[in-house]
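K.L.:
next comes the sequence, and after it the predicted model I'd like to discuss.
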Amino acid sequence: MDLAEGVHRALSLQALGQGVDIQLGMAIDSIKATLVVKRRLSCEMVKYWHQAQENIVNLPLANGWGEKHQFFVQWKHIEAKAAACYYHGLILDEGNTEKSHGMAVAALQAVEELLKESKKTCEAFNTTAPLSS
């Protein structure tokens, strides 16, 4: 069952998401990486984690790790969305209009909600068997 095509697809999408996560981390550490680059990477990460989440939901993961793995993918998807909203908000805040500042505030408020949801999903991941911290 662990070698089924759907499992491979979900795991490859997860690997792509984690790879882009590493790229985003490198961009964050780089003084040359612009906000636009960071937003593009975070949006790409959202796409991969979303696809991984869609694929993993349809799999019969009854090996004891299935539910935990689903929480992990969901958690990473939410974090990716928060990063994308954050960088989008920062880009909007660079605008010189009242409207752009208002949209930036709305984006950053969305980030706050996503981080609350991320924390809940992280806690669910940590309390799902097998237990971890």
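P.N.:
Cool, the structure landed.

K.L.:
could you use CA atoms for every contact and neighbour count after this?
P.N.:
Will do.

K.L.:
can you pull out the helices in this protein?
P.N.:
Listed in chain order, the helices of the chain (DSSP state H) span 5-29, 35-57, 66-93, 98-127.

K.L.:
including mean neighbour count, could these go into CSV?
P.N.:
CSV is the format used below for the helices of the chain (neighbours: other CA atoms under 10 Å):
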stretch, mean neighbour count
helix 5-29, 17
helix 35-57, 21
helix 66-93, 22
helix 98-127, 17
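
K.L.:
once you drop chain neighbours, what's closest to the residue nearest the centre of the chain?
P.N.:
When CA atoms, centre = their mean is applied to the chain, the residue found nearest the centroid is residue 80 (2.3 Å). Ranked by CA to CA, 6 or more residues apart in numbering and with sequence neighbours excluded, the top spatial neighbour of residue 80 is residue 46, at 5.1 Å.

K.L.:
from what I see, that neighbour and residue 81 are in contact.
P.N.:
Yes: contact criterion CA atoms under 8 Å: residue 46 and residue 81 qualify, at 5.7 Å.

K.L.:
and here is the other one:
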Amino acid sequence: MEKVTLKFLANNLAKMNEVPNYLSFEKARLYVRKLDLETEREWDIYVRSGNKSKDIPSYPNLDYKEWISWKDFLGCKFSTKEEFLIYCDRNLIRTKEQYYKHYEENPDCGIPFDPIKYYNL
């Protein structure tokens, strides 16, 4: 066991006060949306898996002042498949190519990266 000294305490307190170098909220949200997670529980499982990038916080809801909701962070603004299909219809999205082009050009639109999996289409 390491002897507790003033130097040891000072070093550990300094580490506790370090501000993590996280991605911006927008960049983290874009990255996370591509993971195709649907719920806060799935996020927790992902974090515990050890696969999470170190530049994204484990608790983004506490670390980002821009936080809106898990639904927003994970990438779905549409609660039902019907809302999603209406959105696609209104935006003239008819093909896979059109879908992914729209997804890339409109990163904040809230459509999931993989709608087939997300909505069980």
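P.N.:
On my side now, so go ahead. Quick caveat, the model's predicted, so the values are computed rather than measured.

K.L.:
TM-score for the pair, please.
P.N.:
Once superposed, the chains reach a TM-score of 0.25 (TM-score structural alignment, normalised by the length of the second structure), with 53 aligned residues with a CA RMSD of 4.3 Å.

K.L.:
residue 68 of the first structure versus the residue nearest to residue 80 of the first structure, what's the distance?
P.N.:
Distance of residue 46 of the first structure to residue 68 of the first structure, given as CA to CA, to the nearest Å: 20 Å.

K.L.:
repeat that for residue 44 of the first structure.
P.N.:
From residue 44 of the first structure to residue 68 of the first structure the distance is 24 Å (CA to CA).

K.L.:
repeat for residue 9 of the first structure
P.N.:
18 Å.

K.L.:
residue contacts, the residue nearest to the centre of the first structure?
P.N.:
Going by CA atoms under 8 Å, 6 or more residues apart in numbering, residue 80 of the first structure touches 42-43, 45-46, 49.

K.L.:
for residue 43 of the first structure, same thing?
P.N.:
Residue 43 of the first structure makes contact with 80-81, 84, according to CA under 8 Å, 6+ apart.

K.L.:
give me that answer again for 10 Å
P.N.:
Counting by CA atoms under 10 Å, 6 or more residues apart in numbering, residue 43 of the first structure makes contact with 20, 37, 49, 80-85, 87-88.

K.L.:
do the same with residue 89 of the second structure
P.N.:
residue 83.

K.L.:
now do residue 105 of the second structure
P.N.:
So residue 105 of the second structure contacts residue 99 (CA under 10 Å, 6+ apart).

K.L.:
okay, it and residue 119 of the second structure: tell me how far apart.
P.N.:
21 Å.

K.L.:
ok, now residue 26 of the second structure?
P.N.:
With CA to CA as the criterion, residue 26 of the second structure and residue 119 of the second structure are 24 Å apart.

K.L.:
one step back: make TSV from the contacts of residue 80 of the first structure and add distance to residue 122 of the first structure to it.
P.N.:
Formatted as TSV, the contacts of residue 80 of the first structure follow (distance: CA to CA, whole Å):
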residue	distance to residue 122 of the first structure
42	19
43	21
45	18
46	17
49	15
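
K.L.:
and which of the residues you listed is nearest residue 124 of the first structure?
P.N.:
Closest approach between those and residue 124 of the first structure, by CA to CA: residue 49, at 17.8 Å.

K.L.:
which residues does the nearest residue to that closest one once chain neighbours are set aside contact?
P.N.:
Nearest residue to residue 49 of the first structure, sequence neighbours excluded (CA to CA, 6+ apart): residue 77, at 4.9 Å. Applying CA under 10 Å, 6+ apart to residue 77 of the first structure gives the contacts 14, 17, 45-53, 71, 83, 118.

K.L.:
so residue 77 of the first structure versus residue 10 of the first structure, what's the distance?
P.N.:
13 Å.

K.L.:
shared neighbours of these two, anything?
P.N.:
By CA under 10 Å, 6+ apart, the residues touching both residue 77 of the first structure and residue 10 are 48-49, 51-53.
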